[in-house]
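[1] Build me a model from this:
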Amino acid sequence: MNDLQQLIDSRSRVFESTTLTELTAWRLGGRLQELLDSLESPKLTSLTLGYCLRNEQARAIASSPYLANLKKLELWSEIGGDGAEAIAGSPHLSKLTKLKLSPSNLGSRGAQAIARSPHLANLTILDLEDSGIGNQGARAIARSPQLANLTELNLNLNGIGAMGAEELAASPYLLLPAKLSALRSARFDAIADQVERGSQSRYTGR
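    Below is the predicted model:
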């Protein structure tokens, strides 16, 4: 009997426990639905899943009412634009403060879905490393009032060019720590330095 089956078979004992708030699992693939079905109350606050996850699994996560208390969701996956739209459109995930979809196949479409989501307004950490969002995705994030609470933004390995970096630097919504982390992760240290110096100058009145 594998670990997943043991977890499912003992769900009445495991998930009734008030101490189980975090869960990490790898290579569930199509058996993710079994895991979600085994949940009997929305006690999980942290869920990390890795590998063999695609849009179908993202839709299953987004539709589960038993994930309504999640604060942290980390998916190491092959999720694309469809999956990102499902997650971004889920009212069950409105308590998330950390979202990691990395690496993934989100593309600019996925980044745009996240950027316009009213359900992800509580995010303080967003990790989209190696997700192919490009300049269009960076622009969507930079122009998103829904992401105004971010303090950490990882956009490494996303094919972001100077145009996307300029959008991030000029964002009227992103907080300074989010701007700096986004620019530095995307390898635009010089622009990040300029933004930081500009912020310091405004603060000191110089």
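
[2] For the rest of this, base every contact and every neighbour count on C-alpha atoms.
    Will do.

[3] Count the residues that sit near residue 168.
    For residue 168, the number of neighbouring residues by other Cα atoms under 10 Å comes to 26.

[4] Quickly find the element holding it.
    Applying DSSP states H and E as the criterion places residue 168 in helix 162-169.

[5] packing partners for that helix?
    Helix 162-169 is packed against helix 134-142, helix 176-185, helix 189-204, with contacts defined by 3 or more Cα pairs under 8 Å, 6 or more residues apart in numbering; DSSP states H and E.

[6] Please report the distance of the closest residue in space to residue 33 that isn't next to it in sequence from residue 153.
    With sequence-adjacent residues excluded and distances taken as Cα to Cα, 6 or more residues apart in numbering, residue 33 is closest to residue 60, at 6.6 Å. From residue 60 across to residue 153, the span is 26 Å (Cα to Cα, to the nearest Å).

[7] Second input sequence below; structure requested for side-by-side comparison:
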Amino acid sequence: MTAVTARLIPVISLYYPAFAARFGSDDEGLKFAAKEYADRLQFHGIDGKMFMAGIRELKAKGAEPFHPNPEQFALMCKQAAIESLNIPQFQAVLSDVIKGKQALRFGEAHAFIHSLNRVICSRKGDLMYELTGIEFEKVIKSEYDHWVKRLQAGEQLPEPQLAISHDKRPEMPAHLRMAPKSAMALRIEALRAEAAARKAQ
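    A predicted model of the protein is given here:
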């Protein structure tokens, strides 16, 4: 509440005359407005850095006639903080992940527009062929939000892993193949299942 009163209210009053005209002489109304802004900021988990990014964006949009309401300002803080880290917007990420997965499926090279897109594609891209479009978008949005929070916390994206190329050698003769129910074969299948489960997480 202190940050809202000390930082936001003076800026929004100066840059948006309509706000000042409405609340400038109404102490109770101004207190109510400040509380609403503070509540929405808290609801969306806006921290100090995100709040200041939102203040900068508020100033940049000062030529617009209407000031953002509490919900709009909270979302503005989120988006401004993301953009300050040069993270692309979600729709651009989703589009790049889809294009990347389609290219990789056919063995074609794809240059992702951001490293975040590569990470998301490697972790969740395969679900594109298992889910509906709406379900897939929700999964990618959840993954996007997860990594945005980690990047905002100062973490780094994982380095790309080298893919193992397909084995081009001739098929092994039948008499040298491992019996499908042998202890070794069952152990290998279990390891493959564990690896697939980890990849899906």
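
[8] Quick TM-score on the pair, please.
    Put the two chains on top of each other and the TM-score (TM-score structural alignment, normalised by the length of structure 2) is 0.21; 76 aligned residues with a Cα RMSD of 6.2 Å.

[9] would you turn the helices and strands packed on helix 162-169 of structure 1 into TSV with distance to residue 48 of structure 1 and mean neighbour count?
    Putting these into TSV (distance: least, Cα to Cα, whole Å; neighbours: other Cα atoms under 10 Å) gives the following:
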stretch	distance to residue 48 of structure 1	mean neighbour count
helix 134-142	23	23
helix 176-185	22	22
helix 189-204	30	13
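
[10] nearest to residue 34 of structure 1, of those helices?
    Nearest to residue 34 of structure 1 among these is helix 134-142 (33.2 Å), distances taken as Cα to Cα.

[11] Can you report how many residues lie near the residue nearest to residue 33 of structure 1?
    For residue 60 of structure 1, the tally of surrounding residues (other Cα under 10 Å) stands at 16.

[12] one step back: just send the helices and strands packed on helix 162-169 of structure 1 back as CSV, with distance to residue 84 of structure 1 too.
    Compiled in CSV, these are given as follows (distance: least, Cα to Cα, whole Å):
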stretch, distance to residue 84 of structure 1
helix 134-142, 12
helix 176-185, 20
helix 189-204, 28
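
[13] how near is the residue lying closest to residue 22 of structure 1 once chain neighbours are set aside to residue 141 of structure 1?
    Nearest-residue entry for residue 22 of structure 1: residue 46, 4.6 Å, with adjacent residues in sequence omitted and distances by Cα to Cα, 6+ apart. Spatial separation of residue 46 of structure 1 from residue 141 of structure 1 under the definition Cα to Cα is 24 Å.

[14] got it, and residue 57 of structure 1?
    Summarising the geometry, the distance separating residue 57 of structure 1 from residue 141 of structure 1, computed by Cα to Cα, is 24 Å.

[15] again with residue 113 of structure 1
    Where residue 141 of structure 1 is concerned, residue 113 of structure 1 sits at a distance of 10 Å (Cα to Cα).

[16] can you check residue 193 of structure 1 too?
    20 Å.

[17] Likewise for residue 36 of structure 1?
    Residue 36 of structure 1 sits 30 Å away from residue 141 of structure 1, taking Cα to Cα as the criterion.

[18] same thing with residue 35 of structure 1?
    The gap separating residue 35 of structure 1 from residue 141 of structure 1 is 32 Å, by Cα to Cα.
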